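Student: Everything below, folded, please.
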Amino acid sequence: MRQWLVSLIVAFQFLTRLPIPVLVEYDKRYVSRSVLFYPVVGFVIGSILYLASLALPPGAAPLHAAVLLLLWTLLTGGLHLDGLMDTADGLGSHRPRELMLAIMKDSRVGAMGVLAAFFVLLIKWASLWTLLDRVEQGTLSGSLLLTLLLTVPAVSRGAMVAAIIRRPYIGGEQGMGGLFRDAHAGYLAGALLLLLFPFILRPSFGWLGLFGVQAAAAWLFVRHCVRRLGGLTGDTYGALNELAETAGLLAAVYISF
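Tutor: Here you go, the predicted structure:
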């Protein structure tokens, strides 16, 4: 039981900036097992965003969307955005594989990275604005907004688990991703079961559609990375999370629940 608790703490400390003042050991055993709890991290992030939306007064959906997006980014410390920008710089360079990997390791951000972050944040902000406006207009219930905010960050992190376990890691032993090599399919199965929580909370075909869109976006991106790079790195894991979240928010706007 203690090992599972430590793994849960590792998941939150690694993926968020939530203040958890517990010193734990980051070895392969705990880090690999922590992937099981990635959807739980997504649920907590979504719950915090929903509670924040309740605290905001009605009548300023664009501003509220920006506040929620800022909070969302602060909760993760921009970890995944950083990976997105590095990945965009590398893949967008259209250089040979080794040069792309070298560009991704460079701490400097190029034009492709800036553009990727800009458009991802823009789509997220506009999607949140639309959803919050629908809540104010009464066409979207608060309970459905909660379901959406629970689902989107949880499924994106579930996609990270699938990528970690099912696709080769090429970031090297010194990268943080090397600690995940002991993760196995049982953890993925557990993570997928946890993802069913929002569906159990509010069963609908719309939720299945939302899940399908995020899963498809994640699969296409991972397939592209494996074809171009030969595998995945820590940066591509972060990019995967951002793109799956963006696809999920965009789908939430257009899918009928």
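
Student: from here on, contacts and neighbour counts on C-alpha atoms
Tutor: Noted.

Student: Now do the residue nearest to Ala66 when sequence neighbours are not counted against Leu131, distance only.
Tutor: Spatially, and ignoring its direct neighbours in sequence, Ala66 is nearest to Trp125 (6.0 Å; C-alpha to C-alpha, 6 or more residues apart in numbering). For Trp125, the distance to Leu131 (C-alpha to C-alpha, to the nearest Å) stands at 10 Å.

Student: pretty sure Pro19 belongs to a strand, no?
Tutor: No: the assignment for Pro19, made by DSSP: H, G, I helix; E, B strand; the rest coil, is coil rather than a strand.

Student: okay, now it: neighbour count?
Tutor: Using other C-alpha atoms under 10 Å as the criterion, Pro19 is surrounded by 9 other residues.

Student: Before we compare anything, build this one as well:
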Amino acid sequence: MTGLLIAISFLTRLPVPTVNSEKAGNIALAAPWLPVVGAIVGVLVAAAVVLTAGTGIWVGALVGLLVWVLVTGALHLDGLGDVADGLGAAHGNPERFIAVARDPHLGSFGAIAIVLQLLAKLVLLAAVTERLGLNGLIPALVLIAAWARWGTLVLGCAVKPLAEGMASRLAAGIELRVVVLEGVVLSALTAYLAPVLLIALPLTAGLALYWRVRLGGITGDCHGASIEIMETALLFVLLFG
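Tutor: Sure, this is the predicted structure:
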């Protein structure tokens, strides 16, 4: 279970038992467990919405969004902001992108991207809750969060790391057969619970193609941004399914 504990401590702010110090920083061990951690995040967000939606759909959506941000430690939002700054300044130059994305200061592109992402999730959470009801919302959020992190594994297989860092360390632990198996399991569950979310498969392929064409590779920030984009896109798709 070491890999699961590492995955939880890496992707969330949830407390976990102490991991062997020799393995604690080995992100590669966490790779197979990313979709499972996503499902955990989805359960917690759904629980927050369900427990507070009785006071109003918008209140439930706001609390759900707060839990989404707090549980993940805004890790993926940070990646989205860095990517927005990097793409805005790089003009297609991968080296310039890496330099800007690694700058700890948040620029105007990053700030705008984060604000728009939070607004989009808030509005979509409220709209999806109204459309699906609380019973339909729970499996949908669990699947959305799991698919978004499964996509990280696909990107790790399909797109080479741009530089040494989180993306390269994670890629070392990704096995294609595990990715395929998890994709089959997720697809089966999705076909039964929320078939419209199967669009996650072509969306993931589209993200992989985008990073290959736009930058020729991927970084840890790109992974975080992709998770945020996938979650928002799947919430949006639920409104029409």
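
Student: Give me the TM-score for this pair.
Tutor: Comparing the two superposed chains by TM-score structural alignment, normalised by the length of the second structure, the resulting TM-score equals 0.90, with 239 aligned residues with a C-alpha RMSD of 2.2 Å.

Student: rewinding a little: hang on, the residue nearest to Ala66 of the first structure in a strand?
Tutor: No: if the criterion is three-state DSSP, then Trp125 of the first structure is helix and not within a strand.

Student: Map it across to the second structure for me.
Tutor: When the second structure is aligned by TM-score structural alignment, the residue opposite Trp125 of the first structure is Leu122.

Student: hang on, that match packs against Val63?
Tutor: No: applying C-alpha atoms under 8 Å as the test, Leu122 of the second structure and Val63 come out as separate, 9.3 Å apart.

Student: just checking, what residue in the first structure corresponds to Ala74 of the second structure?
Tutor: Using TM-score structural alignment, Ala74 of the second structure sits opposite Gly78 in the first structure.

Student: for the match of Trp125 of the first structure, what are its contacts?
Tutor: Taking C-alpha atoms under 8 Å, 6 or more residues apart in numbering, we find Leu122 of the second structure in contact with 58, 61-62, 65.

Student: How about Ala39 of the second structure?
Tutor: Applying C-alpha under 8 Å, 6+ apart to Ala39 of the second structure gives the contacts 142-143, 145-146.

Student: can we see that at 6 Å?
Tutor: When contacts are counted by C-alpha atoms under 6 Å, 6 or more residues apart in numbering, Ala39 of the second structure touches 142, 145-146.

Student: Just tell me what Val109 of the first structure corresponds to in the second structure.
Tutor: Under the alignment (TM-score structural alignment), Val109 of the first structure pairs with Leu106 of the second structure.

Student: again with Val161 of the first structure
Tutor: Taking TM-score structural alignment, Val161 of the first structure has Leu153 as its aligned residue in the second structure.

Student: Excluding residues flanking it in the chain, which one is nearest the aligned partner of Tyr38 of the first structure in the second structure?
Tutor: Alignment note: Tyr38 of the first structure maps to Leu34 in the second structure; criterion TM-score structural alignment. Spatial nearest neighbour of Leu34 of the second structure, excluding adjacent residues (C-alpha to C-alpha, 6+ apart): Arg149 at 5.6 Å.

Student: Kindly confirm whether my reading is correct that that neighbour touches Val36.
Tutor: No: here Arg149 of the second structure does not reach Val36: they are 8.5 Å apart, not a contact under C-alpha atoms under 6 Å.
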